[in-house]
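K.L.:
Got a predicted model here, sequence first, then my questions.
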Amino acid sequence: MPWNRQGTGPEFGYYPKWGHLLSAGTGPTSRSTDKPDKSFRNSVTEQDSNSNSDKYKHHKATSIRRIHIHANARQTIVAMDNTKKQAASGNTAADSKKRKGAPSAATGFKNQDQQGKESRPPARPQKRVKFQDARNIRSQPPDAALDDGKLDLQKFLNAREFEINALETSMRKCKSANATRVFQQVPREMRRRTASHNAKRVPKRLRDRAKREMLEDNTPTVEARKRRPRTTRARIRAENARRLEKLAAKKRKRALEKEAGGENKDEPGKTTIQTRAPRPKIRRDTLNEPPKPKSKFKKRQINKTWLPTHLWHAKRATMTEPTKPQWRFSIPLTPTQKCYRPTHRASGQKGTMFWDTSYMSTVRLYGTAGGIEQVLKALGLVQESLWGNRGRKWRVGTRTWSGIVSRQQGSSRRDVGPATILWNPNSTNEAAAPESDTTEQKKTQRQVLIRTHPSCFLELFDELIRVAKLQTPQVHVEDLRFEIGSIELTGPGSTETLLAVLQPYYTEERHGQVFSSLVGVTNPASLPKDAVLAFSVKDPRLSYPPKRVDTASKVSDLALLDTLTQWPVEEQVKPYGLFDRDVRFKASSLPPQKSINRRKGANIPGQEIQATAVDPPIPVIVLASRPAAGGQAQGTWTLLAPWKCILPIWYSIVHYPLSTGGNPRLGGLNEQRQIAFEQGTAWFPGDFLGTNAGVVWETEQRAQRKKAWDRRPKGKRIEWASLDLGAGRKGEIGDGLACDFEHLFGLPREPSPSSSSGDQSTLDVDPNAMDVDPREEAEAASKSGKPHKDILPSLATVGQMKKTEFNARVSADSGSRPPPRSIISVNITFVTRGVANVCARIYRLPSQPSPATTVPSSEAEVPATDPVAAGVGSLPADLRDQWLQKLPSSQQKSRSSSRSSKSTTTAHAAPQMPRGVDQGTRKQLMAKSLLSGDPLPYPRPSSAANQTDTMGGGAHPLCPGEEDLIGFVTAGAYSLSEGKGTAVGAISAEKAFDTLKEFGTKEGRLCIVRNAGESVGWLARWELV
């Protein structure tokens, strides 16, 4: 509570009625003023407890005042003396315009400035006394209820009534005396509010208390409706708001007149034509426009597009900057509350994580089956398993294919990005057709959905257009980016959440029946790989809020196991409704929320609303996928639905009560990358530097790191030129703020980017990868089919190599080497210690000593290591053996073999302390051990030339030379899933191929990881991703 400067407050003011206590000296004034006298406080309490109920009411209101007056008696008496002196000298007049102080016992009011800070009681003891008094429950002695030893029933009941009233009063005072404010009681899972200044930002049940606390604390309140505009822009917006309000009022008035039978009422006998609402135009073989936003949000979406759940995310997550959208979308990066460890728990242990991935791009191909097959083969789908008997389930439409698609670039192929491909089943099942009708099957009309990442969408779309025009008859391409949205869920509770939200519309649908029987599944990876379920669901708003699914085994475990093994959804498959444009449009025409609320109000409370003809079925496709790492990692559910149906589904997912407690957790772009890192998989595009999308990402990240490095003061940022790597080597290898593959492959250096916009005008991909209207250069390039080789940057010449292709080259006896300037993605696990950061350097174990590269300098520098027999400026010959000794298995052997050598070489070994000796003998042995041996030199000598000191913890082998550098780390941290440091990086395919051929798999996969700007490396092992 603030200090009551007027002296009228109930707790902290000075009152003249208690002046006789001070003047009479009834209280012990020798006590300290910081703490009230305990004996006096007890006497006041006893006096109140012995009084009757009428006197208690009077003492109850003044007990706290007595305590504070008595605690500050000495300062008040001094103030009284000063006041008398001022009155005697005639200086009693005070300025009437100034704020008056509290009245004193002798002279009434006194000027606050003259009174000063001495008369103010300390705040903390006052609050402590206030809380103690609020928690003190008054009581009456039982003597008043006894009359000559007999119990007077009426007095006894009166005493109990007093005690009950005292208990209720104490409860109310304790609640009001709480130190917690109203706005601090809002759960931290909810979005942040400006509740300290606006009472309307807190729940309704707490608004009255919030207003009362603001009045007591003199908090400046905010009332938006009464705030006057202060700027020209604000005045213009206020005028526009008033005009829009008038227009809305006129519109409502006309609507009411029409309903009442006004001038627009149809005449009897007059026929009317019912027309359907206009469908959005979907142009084929060209890019389509995003949905038109509302007028009040139109200016905010000039350079980007909002997700269907943007308004919900903007209040609860950190979004991309308005002027710097990500892939032409406003994407949530991370929730506002800290969620690194909760994300790890929800994604793998308990709960579920979910994302709005509607920014993922969707393309539809339709044409003859043979033409679509040729288009897909042009994208790199040439495996025999896809077009033979093993790929029949995929071609029927009950499985999906996920992988990296590529395009032809000269004599080689270049990866584009990840894609998921799904066929739409025909009315006649292909699996039931005879083999003799293969020619007829290729002439049938088929449809394919291709779902890809937005960073590589334009590159893939141009390639599809180019290849589709070469087919006869031509295959057409449709851009469905803003027609189909998606939501991804992962975690043990993901299946439970979808079962509660997605209720099948038609009970006879086979896919809907199988989906409803998945109660008890805690990992989507337990389903058949790349399984597909397509059915129609009800509007989730009809059953909102969603009820908890009964996981107590509606079906037995054996029945669930039988369903997962047999998977009875591959016979008599019907075409999926999400492929149909008319079905998507009808599903997007959902009834408004007001009508849902009206129907819910007319229904019985707690009962779900039954679907009627007004509620259209929503076509959905549910995809179950497994992580690339395999093992026990959690799988992922991907829900595809019409764009305008994502928001109703989203609200039900957000508020679903999980059976394990809590609600599903929101995730952003950073959480997606975190989960991929913990699973040991590469994340696109950050970990795919061999693609054009990866080049753009790396360019943006370099600019951000450079900007952050420039903001730091010179004394706190790393000087790359002065880094000492040992053996006379000075300076960082390449650019310390980049994954410098240009330096690794000897490519020409590109000028550093001046901004973080990631402009890739020199690439063969349009920098605005999500532009609605591509630039003329991109259109000309797509028409001519010529890649822009002459304007590619040097980093874009680096190619990405697949895991299967690399393993085939290593296992082949022919020894065909990988193509030059190709990289492969690897997962790095440290053997013992170490945590890698982004841009860390990856070395292979040195095979032989090689001279170190020295940086010429005009000034002579003192090397950090002493010269040894190997010579200054060169690495030791046994450097590889030093690193191999860091392995846990070799350490045990080295320790056992070195014990004998240490015992012979140590001349003055310290004596061992025997057991059970007395204190005197112990002191003698300790003094002998301290005096034996040579004294330690000061200052401490530097380590040997072939070792470096790790923070005073002993010698450590030096890092290999620049010729053994093989790659860089693209993502690294301490992994909560592994319990130690891990990383994801990219290494040179040629150097990795040579190392595996020379040293084999056991030693060939060992590497050394050194963070940029550090001189110490750590032993690790890499595995292909």
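P.N.:
Perfect, I can see it now.
K.L.:
Please make it C-alpha for all contacts and neighbour counts, starting now.
P.N.:
Fine.
K.L.:
Distance check, E698 against L689.
P.N.:
According to Cα to Cα, to the nearest Å, E698 stands 7 Å off from L689.
K.L.:
more neighbours, the two?
P.N.:
L689 (27 against 23; other Cα atoms under 10 Å).
K.L.:
so which strand or helix has the spatially closest residue to that one that is not a sequence neighbour?
P.N.:
The shortest distance from L689 to any non-neighbouring residue, by Cα to Cα, 6 or more residues apart in numbering, is to V695 (5.5 Å). Under the criterion of DSSP states H and E, V695 resides in helix 692-711.
K.L.:
okay, pairing it with this:
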Amino acid sequence: MSERLPKQSGGKKPLNKNQLLKRNRIRNARSIRAEAVAASSSKHASPSDLSESGGKLKVDQFMNSRQFEVKQLQLAMHNSKGASSTRIFQALPRKLRRRTASHNVRRIPKRMRNRALREMRKSDQQQTLKNSSASSRKTHGLNAKQLYRAKMSIKLLRLASKSTSMKLGMPLDITSSKCHVRQKIKSLKRMIKESSNPNSNIIRLNNRMGSYDTTGLNELASTPKGRIKYTKRQKHFAWLPTHIWNAKRSHMIKRWGYQVPWAPTQKCFKLTHRLGGDTCASDGALCLDSSHIGTIVVRDSNSDTKGEFLKSIIGKLTSGRASLNKYRRSQTLFQGLIYSFSENSPRPLGPCDIFWIQDDTVVLRLHPSIFTQVFEIFIQYIDKLTIQDCRYSLASITLKGAKALESLASCLRSTKHCTSFEQFKDTSKITDHAILPQRCTFAFEAIDPRHLAAPKKLNDSQRKTYSSDDILSLQVNYPQSEINSVLKQLCDPDSRTRSYNNQNTLKEISARRSELLATTPNHINKTTIPFKENSDPSIPLVIMRRPKTSDWIVMLPWFWLLPLWHQLNRIPRVYHIGLRQFQQIQYENEQLYFPDDYPFTQLGYVENSFYKREASKTKWDRKPKGKKINFERVKDIHHTQLPAYKGEIGDFFSSDWRFLQILKNGLDYLQCDDKDLKLMDSKKTGQFGDQGIRIINCLNDVLEFHKDYETKVTAEPLPVEENVPITLCKLSKCQTPPKTINSNTSSLDLSIQPRCTIAISCRFLERGHPKDNARIYRISEEHLDHWMQVAEGVYRSNGRKDHDLEIPLPEVHDLIGFITSGTYHLNSGNGMGIGFIDHHSAIQQSARYVLIRNVGTNIYRLAKWSEISV
């Protein structure tokens, strides 16, 4: 008989049988049994052992007497954790939860399937059969409905061209010649014929998977043709090899001609910090499909000069860095900036990776936004160089974390014995990759990753430890000849095409595994399909360590990436990430991320001033009026309120580098010849010269000039590539010193002459954290003593730090830079931001302290900055 609630319950429904069972199960799980003190006490224990009257407590006897209660407490905590999970699908981790798992038993781990089947039988739930949807339709050619429509279309076209009554019923302008009836009938017949022989359209290929090499030789490569079903979706934005896999698990963005994963759908900020950061907590790996990074293979056509012309071109592109023997002869990966070919002042385009295969062959990995510009530079020397556009023929995976090499070693097997693969096996056991040498490259020919039924660690019982001598052997016994032979195959279109020879389909892989399981009695060999040298394909593959970013790059042919990706993501503690997580890793390592943290380049300036600005402004516009900040009414931002600006200064939704350029150039103009700085002139209004140019007499005029400039640019936009407001230089020495600002300088030069800036990272010394586009101010000499006391700490009488001090406000002209990426740093436990400050202002500072203020606020935080080497 079911239990009923009393009448005073407010008329609630009585609990049914299942609800009562669930309530009792939770109560039993949370109940903690206790043991009487008399029963637990020992024979020789005195009554005062457990007394609270001030007697001496014997800890060991007390713990032994309470041992039963401690075990019951742990048992209750364990039972209560899973008491509310009534179904096995509710006990799955968040990564494996899917809506389809509620009826498809194959979507859950094998260890849970028996219990899931029992629960499904108990509830009479229908089970999903394997390949039930795939077996109901044809996988090749036309299905029955499409074949019927094609045949009926041919009959109707023939009838319409012969029947006089149908011709009279049609409009006069519609005739057989104008409608191309014969061509349409031929195309329909061809379609029906191809559907009867589904392999007729891929006879020219050497595999049944449809894999082919798409390389542009001395020209830009065409976008690879995917399935006809997705042709319209790939018309303007190419798909990466893992697009369909990532589209189900990540947020995708369309940028730079690709559809790239932006971030996983699940929360992964802390996970990325633990696994991808340089911490001891990393016990896994993060992987990113980085095939959107374009690859160019350049070879010197003149073999007699030993690549001297190619050396000069690479040296000119990288300001003489990548052509050094350290990178050219020793095969060390170069990471740095690449510059345009400008005779007067070469402009930085962005970061790049350069790897020399031989003296006359080099591989460049470039961001897709600057790929075309660099390719056009090489095309100018087409008579001396051979250029390959390998954007769609070479794919890559970026891995980060302690188990990056171990996870790769679980998926890859070499086709034959080679020194590089043996070194890779030994190095995969190392979790601290910082101890490895700067030149750490592995290259070998691998078998199809699908030959492994599941990723499996390499069993090497002979090697249990890895000493310092083994690390040195990576440099001494570097197998350069083996690595060069594999790299030549990887950079040759014909070799990449041969790697697809006899590429097996999933059905053929399954058939070979079933045959192996049926014929092979040895259980050890049942998991791996043996490699047949005469028929099975071999994959040229290279694994390179990038010392600057401390991650690993795996490069292989385009259509071999997806099999490796599937195996890689089956390994426990290996998670996929997107561009957002890669930016987080760069931020935590205090490194710049392209293009967000590169405002001194054309692409970085456009990213900040247009794309990110429009996104922030659109988000602000969508908010209701009562919930969005009115930037023009923010009070107490600066000590002196100038008439030119009310509230926030500069652009509200971006880092206004144009404002910084005009402000700092205007300050140099007003203070030239040791003049005193005048903030504003209350006796005069704005004055203009003969040509309508504003006359600069005080700081307020400089701010008014900036407003005039923004109005002019809005009406007539200027070319971005010719007017980037800032340049990058080093703190010790300015690479591109600006022209001297003197009294003869025209006010137009304030917006033309770029400002030299340095890249810095700012760490907060107090609470709070910076946000993107936060303003950076210098500390004036009269306020320096106050902020130095704040840096040391001002404490109250109770010993706690005082955060409610009255702070002196800076002036408008104390602005020296902006934060490009800022948030809370999980590793250091405080706020940190990456930004740029004016070079001239940084030199004049006696202490490396700055003030940071987020946009739309009047709260200043003290931070200490350090320079970032680019």
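P.N.:
Nice, thanks for sending it over. Source: prediction; values computed, not measured.
K.L.:
Same question for the helix holding V695 of structure 1: list its buried residues.
P.N.:
Neighbour-count burial for helix 692-711 of structure 1 flags 692-704, 706 (criterion: 16 or more other Cα atoms under 10 Å).
K.L.:
so who does the counterpart of the residue nearest to L689 of structure 1 in structure 2 touch?
P.N.:
Using TM-score structural alignment, the partner of V695 of structure 1 in structure 2 is Y605. Shown in contact with Y605 of structure 2 (Cα atoms under 8 Å, 6 or more residues apart in numbering): 598-599, 724.
K.L.:
Pick the one among these closest to W558 of structure 2.
P.N.:
Y598 (29.5 Å; Cα to Cα).
K.L.:
residues touching the closest one, list them.
P.N.:
350, 592, 604-605.
K.L.:
Looking at those residues, point me to the pair that's furthest apart.
P.N.:
With distances taken as Cα to Cα, the most widely separated pair in these is L592 and Y605, at 14.0 Å.
K.L.:
would CSV of the contacts of Y605 of structure 2 with distance to L436 of structure 2 and secondary structure be doable?
P.N.:
CSV is the format used below for the contacts of Y605 of structure 2 (distance: Cα to Cα, whole Å; DSSP: H, G, I helix; E, B strand; the rest coil):
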residue, distance to L436 of structure 2, secondary structure
Y598, 29, coil
P599, 33, coil
V724, 40, coil
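K.L.:
W262 of structure 2: which of these is nearest?
P.N.:
Taking Cα to Cα as the measure, Y598 is the one of these closest to W262 of structure 2, at 19.1 Å.
K.L.:
Excluding chain neighbours, what is closest to S319 of structure 2?
P.N.:
In space, S319 of structure 2 is closest to Y339, 7.2 Å off (Cα to Cα, 6+ apart).
K.L.:
if I line the two up, what does that neighbour land on in structure 1?
P.N.:
Counting by TM-score structural alignment, the partner of Y339 of structure 2 is S406.
K.L.:
Does anything pack onto the helix or strand containing that match? Which helices or strands?
P.N.:
Assigned by DSSP H and E, S406 of structure 1 falls within strand 401-409. Here strand 401-409 of structure 1 touches strand 412-423, going by 3 or more Cα pairs under 8 Å, 6 or more residues apart in numbering; DSSP states H and E.
K.L.:
Onto which residues of structure 2 does the helix or strand that the strand it packs on is followed by map?
P.N.:
Toward the C-terminus, strand 412-423 of structure 1 is succeeded by helix 438-443 as the next helix or strand (DSSP H and E). Counterpart in structure 2 of helix 438-443 of structure 1, with TM-score structural alignment as the criterion, is absent.
K.L.:
would you list every one of the strands in the stretch 501-650 of structure 1?
P.N.:
Ranges of strands within the stretch 501-650 of structure 1 are 531-537, 618-625, 636-642, based on DSSP state E, counting those that start in this stretch.
K.L.:
what's the neighbour count on the equivalent of Q474 of structure 1 over in structure 2?
P.N.:
Under the alignment (TM-score structural alignment), Q474 of structure 1 pairs with K384 of structure 2. Other residues within reach of K384 of structure 2, judged by other Cα under 10 Å, total 15.
K.L.:
With A1012 of structure 1 instead?
P.N.:
25.
K.L.:
how far away is the counterpart of G961 of structure 1 in structure 2 from L474 of structure 2?
P.N.:
The pairwise alignment with structure 2 assigns G961 of structure 1 to E811, based on TM-score structural alignment. E811 of structure 2 is 57 Å from L474 of structure 2, where distance means Cα to Cα.
K.L.:
Just the terminal-to-terminal distance for stretch 108-118 of structure 2.
P.N.:
14 Å.
K.L.:
In it, which residues are buried?
P.N.:
So for stretch 108-118 of structure 2, counting by 16+ other Cα under 10 Å, buried means 108, 113, 116-117.
K.L.:
try stretch 614-630 of structure 1
P.N.:
For stretch 614-630 of structure 1, using 16+ other Cα under 10 Å, the buried residues are 615-627.
K.L.:
out of those, who's nearest W1018 of structure 1?
P.N.:
P627 (28.2 Å).
K.L.:
how about L498 of structure 1, what's its match in structure 2?
P.N.:
If you follow L498 of structure 1 across to structure 2 using TM-score structural alignment, you land on L408.
K.L.:
and that match, that's in a helix?
P.N.:
Yes: assessed by DSSP: H, G, I helix; E, B strand; the rest coil, L408 of structure 2 belongs to a helix.
K.L.:
How about the contacts made by the spatially closest residue to it that is not a sequence neighbour?
P.N.:
Distances taken as Cα to Cα, 6+ apart place L568 nearest to L408 of structure 2, at 7.0 Å, with adjacent residues excluded. Applying Cα under 8 Å, 6+ apart to L568 of structure 2 gives the contacts 407-408, 411, 455, 574.
K.L.:
any idea what L568 of structure 2 aligns with in structure 1?
P.N.:
Aligned partner of L568 of structure 2 by TM-score structural alignment: I653.
K.L.:
so which strand or helix has that match?
P.N.:
Assigned by DSSP H and E, I653 of structure 1 falls in helix 646-654.
K.L.:
Apart from its chain neighbours, what residue comes closest to the most centrally placed residue in structure 2?
P.N.:
By Cα atoms, centre = their mean, structure 2 has its centre lying nearest to L579, at 2.1 Å. Spatially, and ignoring its direct neighbours in sequence, L579 of structure 2 is nearest to W262 (5.0 Å; Cα to Cα, 6+ apart).
K.L.:
Cool, thanks, signing off.
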